[in-house]
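*Asks:* Okay, sequence plus prediction incoming.
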Amino acid sequence: MKYWLLTTEYPPFFGGGISTYCSFTTRMLAANGHQVTVFVPDMSISKDVISESGNIRVIQFAANKTGMQAWLGYDALLSYEFAHTVGEYLKRESRPDIVEVQDYHGIGYYLLMYKHFGYEHFKDLTILTTIHATALLYMKVNKEAVYELPAYWMGEMEKFSILASDILIAPSKYITDQLAADFRLGDKEVTVVPNPIETSASLPDLSFERNNIVFFGKMVYMKGGFHLIEYFKTLWEEGFSHPLKIIGDADFVLHSEGILAKDYIQRKYKKYIRAGLLQLTGKLPFAEAQKHLAKAHVVIIPSLIDNFPYTVLETMQQGKIVLASKQGGQIEVIEDGKDGFLFDHVFPESFFDQLKKILALSDEEARSIGRNAYEKIRDRYNPARIYEHKIQVIDLFLQTTRTPNKTFPYIKHIPVKISPETLTAKSSTKGLLSVVIPYQQAGDHIQRAVESVINSSFKNVEILVVNGLSDTESFKTLQLLELRYPELRVLNSHDATISQMRNFGAAQSKGEFLAFLNADDSVASNYHEKAIRVLQQFDNVHFVGSWTALTGSKKGYKISVMPEAPYFLLHNTLNSTALVFKLSSFLSTGNDERMKNGMEDWECIVNMSAKGFTGVVLPEALFHQSIRKAKGARKASTNGALFLHTYITQKHQDFYSDHIADLMGILNANGSGLNLKNPTQDNFTGLFSSAFLNKLFIRARSFVAKNYYLKKIALKVIGAKR
């Protein structure tokens, strides 16, 4: 089997639980004869670095090839670069049997988009997503602002990546239960396959240093270290004399306090640090950390939430006593009192009782529990056993005959509220695309617009130019175009607004599909073909958009994102003048002709979506928009824009009410929808452009993350911004 693994963490480039999983999994697969390729990104290199050992090939790829650093936020850019790089290798190699992707930060988002949209080389991929650490869930526990952009959109990427996968695996049932509501896991078949770990065949040294109590872990809320210190504070105040040793990185931001964990602990628990009761070693090299583990009497894993922590497996395989919380997949590993101990954060007294019980064990009783722990990990989580389980899941999927999926995996399901028989009755020519071009004194610009449609790869097309308020010269241009192109008809609709012209053109259309095009814009040659393919494939997709390449007075890109509630109810997430529709779906709503001052195209999409006629965005620049001064909504005053927002909100207040809690969260975290731009990026404002600042941020991100003092400076800057 040809197996590709996509990950942000892989040794020796990165550490952590995902890295450990990937290392064991690649060796497990390679040992069973599979050809494994690992893709891991590096923003600092300009050319891919490839290394091979046995059946394992590691591609450390340059994650800056697309040139989209200015237009996509960090997480979206990383996902986009993954998809781009995979596409490069798909073009020159045979297709892999399986592509495995981590859920963390939604790195498979664009890869899965390409697959579902039927892109060449991607459409036949079988994509397996392993749930490791959904950042959205952990951010909530870490008291982070989950509605603040771009974190909110990263969460949306994670949700889609899980819902859109072919095979979904989780190492613990606990994590699937925690994700069930936000990630709609009730709609997916999730198979629990524990993570593998390589264990020595010989029993480890079971000796220990009595009353040596250790916590291994990062000092973030979700790992439970702060609760643990509070538990020990209570014990110390009662006369408990044994210290707590914390081994792990404390240079993490505590978002609710706006301070680094290290500074917070040193400030709040100074008394106990000075007394030697609270010992902070910081992050240690592996060999040093192992020396502390060898001496440990008890290792505490106090997670507030966890999936399947390797810290538990690694500690148990060393024959150490683990005292772990019930808030994690460790409850599926540890049998309380036999091979470890469990406590419950809901009942803090359970921690005190269990710790006292452990410390009261005789040396032989402690070694017996350590022996049981080692044997469980050796027998139950060894690669041979895990491989057999995992390969059964994969083989079952590959051997099952499946019909083409006609339902697109939206994050939020919106039921259709109009019965098919009540849709506007209108005869149409199957497979025909009608392109409606409203025309108001656009001069020679329309020539380029029309030619872009004529030159499209989709040839079954009619072009309807709706002429309104054109001067004599412009009218002559239309007459010449009508003579030159038999596909083109000119429809006169004098004294009409844009809304009226679009509706009029749609009503005159003969096609099964409908597209609008401004007279000074144009389309890429394959836009209509790709959009119609998606409309034909999915019953629940009623319109298709794309990213936009900007020309004229402003160069660059407009990154459209999926128009799903709640975010798109605050901010138009796509170029809604450039969509391709199922004609019958559009005619069920049309443009609101009372909206004469702009945003009628956005309101149309809100209206359609409220009725269950939802759409998608193709993640590439297939539409070319000419930017001129005072065009459309850009010339509206703030008051005018607020009026239009209010009109849309009141017209669709039931739809908005369905999402009121999320809408309030986004507004409180980011401010008015009028100021929102690209949800994949930080909502920059000020002297420099968002594109420039985002590019700068991406370049500096990894450097700042590794430097304690730069982190402190960044915290002050963020605090001042807020």
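*Replies:* Noted; the coordinates are in hand.
*Asks:* contacts and neighbour counts: CA atoms only from here.
*Replies:* Will do.
*Asks:* Ile229 belongs to a helix, doesn't it?
*Replies:* Yes. Ile229: assigned to a helix according to DSSP: H, G, I helix; E, B strand; the rest coil.
*Asks:* Contact partners for Lys712?
*Replies:* Ile259, Leu260 (Cα atoms under 8 Å, 6 or more residues apart in numbering).
*Asks:* same question, Ala506
*Replies:* Val436, Leu514, Leu583, Leu587.
*Asks:* can I assume it sits in a strand?
*Replies:* No. Ala506: not assigned to a strand; according to three-state DSSP it is helix.
*Asks:* Next one: it from Leu464, what distance?
*Replies:* Distance of Ala506 to Leu464, computed by Cα to Cα, to the nearest Å: 9 Å.
*Asks:* Also Ile301?
*Replies:* Counting by Cα to Cα, the gap from Ile301 to Leu464 is 67 Å.
*Asks:* Okay, one more to line up with it:
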Amino acid sequence: MAKKRLKVALIYPEPLPSQKARSVSFVYTAASLAKMDLDVDLFIEKSGTREEIEKIYNVDLSGVCINHIYRRMLCFKSNAIFNFFIKRKIVCYDILYLRHLKTAYAVIKNRKRRQNYKIIYECHELFSETVRSPKSKERLLNYEKFVLENADVVAFVNNTIANSCSKQFNIKNKHTVYNASRFDFDFMPKDFSEISSVYYIGSLYDWKGIGELVTAIYAINNRYDLKFHIIGGPEENLLKMKQDLIVNRLNKNIKLVSFKNFTEIKEILKRQKVFIIPNNPNYIENKFSLPIKLFEYLSSSSLVICSATPPIKEIVTHGYNGFLYDPREPESLIKVFEEIFAMSPEERQKIAFNAWKSSRTFDDRAKELYELFHNVVEKNA
């Protein structure tokens, strides 16, 4: 029997386009869902046009109905304004899919008994664990408890956060739906007979661990002649880092470049052979982080070196589809390079092939969500 064509609302109370990784995930998820047998609407803060969003993300949103919701009144800007307007727009949908905690709280709180839509909350972190103020921690914990225990489904982005939340909250229906790569590459055999460059592509927030990576590069370059390329952040934010590299005589070993667009990143992934994901172990944000860039690195048939965090270890097995190291110990990263340089080109190629097999696209993600949507609707039909 044919499945009912569902109406799905994806709710994102921020402006688009944006450089934020979460915006990439939401836009690509919307575009891939629209290829399925679904009616897909995207609700965003009043901001960019469809053409601007498609251009920045290099994505086709022709199957997505984009709705702009005000988040500002006079000189005031707040999610509460967005939440007030959104509740009038969502009564006719089968599925509401959200990833913003306070908007999810407002939508669940305002749901009337006769409204049959199902609310799926995508959980990617526990905000109550990342704030320091006791008052803020208590407030966010109350939001999280209400949303996680009252959403029809909680879609976790990795098993690490799913297991942690299950110990703290009474979650009635949970699923793990990993993120994905924007790039749907075929396997690309690369020349691994020589390795001279290592690439990082992403933001430069402290918790991303760029400082820890630079510290490790001091030690690495005493043994190996490697050039590290760090790509991310606006040019003005890179100036001080560039000056520090000159002072510490690392400017020949590290190249800093500002943000690249979709096409430029795609070409880097196709051409280069080694990519790295560092982190700063002193930040709680890394406890649950499983970055999109991991899936994009893997999809590029490359050697991928990652910090050995629990979420990343769900995807990467050391020596099989990538390499893991302890970001607290520069010597740990040196040992990874010792292992790589001891391998034959054929052994490196095999790991790169396994990396490619381990990746997934947003179309793969959309298929999982499609089944999840139907399961939750049909269960309560």
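*Replies:* Right, received. Where do you want to start? In this text the structure is predicted, and so the values were computed from the model without any measurement.
*Asks:* Let me see the TM-score of these two.
*Replies:* After superposition, the two chains reach a TM-score (TM-score structural alignment, normalised by the length of the second structure) of 0.80; 362 aligned residues with a Cα RMSD of 3.6 Å.
*Asks:* one step back: among Ile301 and Leu464 of the first structure, which residue is more densely surrounded?
*Replies:* Neighbours per residue (other Cα atoms under 10 Å) separate Ile301 of the first structure from Leu464, with Ile301 holding more: 29 against 23.
*Asks:* What does that one correspond to in the second structure?
*Replies:* Aligning on TM-score structural alignment places Ile301 of the first structure opposite Ile277 in the second structure.
*Asks:* How many residues are close by the residue lying closest to that match once chain neighbours are set aside?
*Replies:* Excluding the flanking residues, the one nearest Ile277 of the second structure by Cα to Cα, 6 or more residues apart in numbering is Cys306, at 4.7 Å. Neighbourhood size, Cys306 of the second structure [other Cα under 10 Å]: 22.
*Asks:* what helix or strand does Cys306 of the second structure sit in?
*Replies:* Using DSSP states H and E, Cys306 of the second structure sits within strand 303-307.
*Asks:* can you check Ala162 of the second structure too?
*Replies:* In this structure, Ala162 of the second structure sits in helix 159-168 according to DSSP H and E.
*Asks:* now for that helix, which elements pack on it?
*Replies:* The helices and strands touching helix 159-168 of the second structure, judged by 3 or more Cα pairs under 8 Å, 6 or more residues apart in numbering; DSSP states H and E, are strand 174-176, helix 310-313.
*Asks:* Which among those is found nearest to Val27 of the second structure?
*Replies:* strand 174-176 (19.1 Å; Cα to Cα).
*Asks:* That closest one aligns to what range in the first structure?
*Replies:* Using TM-score structural alignment, strand 174-176 of the second structure pairs with 190-192 in the first structure.
*Asks:* how far apart are that stretch and its match in the second structure?
*Replies:* Compared with the second structure after fitting, stretch 190-192 of the first structure has a mean deviation of 1.6 Å; criterion: mean Cα distance after the TM-score superposition for the first structure.
*Asks:* got the residue ranges for the strands in the stretch 151-300 of the second structure?
*Replies:* For the stretch 151-300 of the second structure, the strands defined by DSSP state E, counting those that start in this stretch cover 153-156, 174-176, 197-201, 227-231, 254-257, 274-277.
*Asks:* Can you tell me which helices and strands the shortest one packs against?
*Replies:* Read it as strand 174-176 of the second structure. strand 153-156, helix 159-168.
*Asks:* Could you list which of the contacts of Ala506 of the first structure belong to helices?
*Replies:* Leu583, Leu587 (DSSP state H).
*Asks:* Measure how buried the closest residue to Thr160 of the second structure other than its chain neighbours is and give me the count.
*Replies:* Residue nearest to Thr160 of the second structure in three dimensions, not counting chain neighbours: Pro311, with 5.7 Å by Cα to Cα, 6+ apart. Using other Cα under 10 Å, the number of residues around Pro311 of the second structure comes to 19.
*Asks:* which residue lines up with Pro311 of the second structure in the first structure?
*Replies:* In the first structure, the residue paired with Pro311 of the second structure according to TM-score structural alignment is Gly329.
*Asks:* so that match makes contact with Tyr310?
*Replies:* No. With contact defined as Cα atoms under 8 Å, Gly329 of the first structure does not reach Tyr310; the gap is 10.4 Å.
*Asks:* Name the SS class of Leu16 of the second structure, please.
*Replies:* coil.
*Asks:* what separates the nearest residue to it once chain neighbours are set aside from Phe295 of the second structure, distance-wise?
*Replies:* Of all residues not flanking Leu16 of the second structure in the chain, Gly48 sits nearest, at 5.6 Å (Cα to Cα, 6+ apart). Look at Gly48 of the second structure and Phe295 of the second structure: by Cα to Cα, they are 27 Å apart.
*Asks:* Those two: who's more crowded?
*Replies:* Using other Cα under 10 Å as the criterion, Gly48 of the second structure and Phe295 rank with Phe295 on top: 24 against 15.
*Asks:* how close does the aligned partner of that one in the first structure sit to Met664 of the first structure?
*Replies:* When the first structure is aligned by TM-score structural alignment, Phe295 of the second structure is paired with Leu313. Using Cα to Cα, we find Leu313 of the first structure at a distance of 41 Å from Met664 of the first structure.
*Asks:* residues near Arg92 of the first structure, how many?
*Replies:* By the criterion of other Cα under 10 Å, Arg92 of the first structure has 8 neighbours.
*Asks:* whoops, I mixed them up, Ser332 of the second structure
*Replies:* When neighbours are counted by other Cα under 10 Å, Ser332 of the second structure comes out with 16.
*Asks:* For Glu332 of the first structure, which non-adjacent residue is closest in space?
*Replies:* Closest to Glu332 of the first structure by Cα to Cα, 6+ apart is Ser172, at 7.2 Å.
*Asks:* er, Tyr527 of the first structure actually
*Replies:* Closest to Tyr527 of the first structure by Cα to Cα, 6+ apart is Leu622, at 5.4 Å.
*Asks:* Need the counterpart of the one you found in the second structure.
*Replies:* Aligned partner of Leu622 of the first structure by TM-score structural alignment: none.
*Asks:* how many neighbours does Leu622 of the first structure have?
*Replies:* By other Cα under 10 Å, 22 other residues sit near Leu622 of the first structure.
*Asks:* which SSE is it in?
*Replies:* Assigned by DSSP H and E, Leu622 of the first structure falls in strand 615-627.
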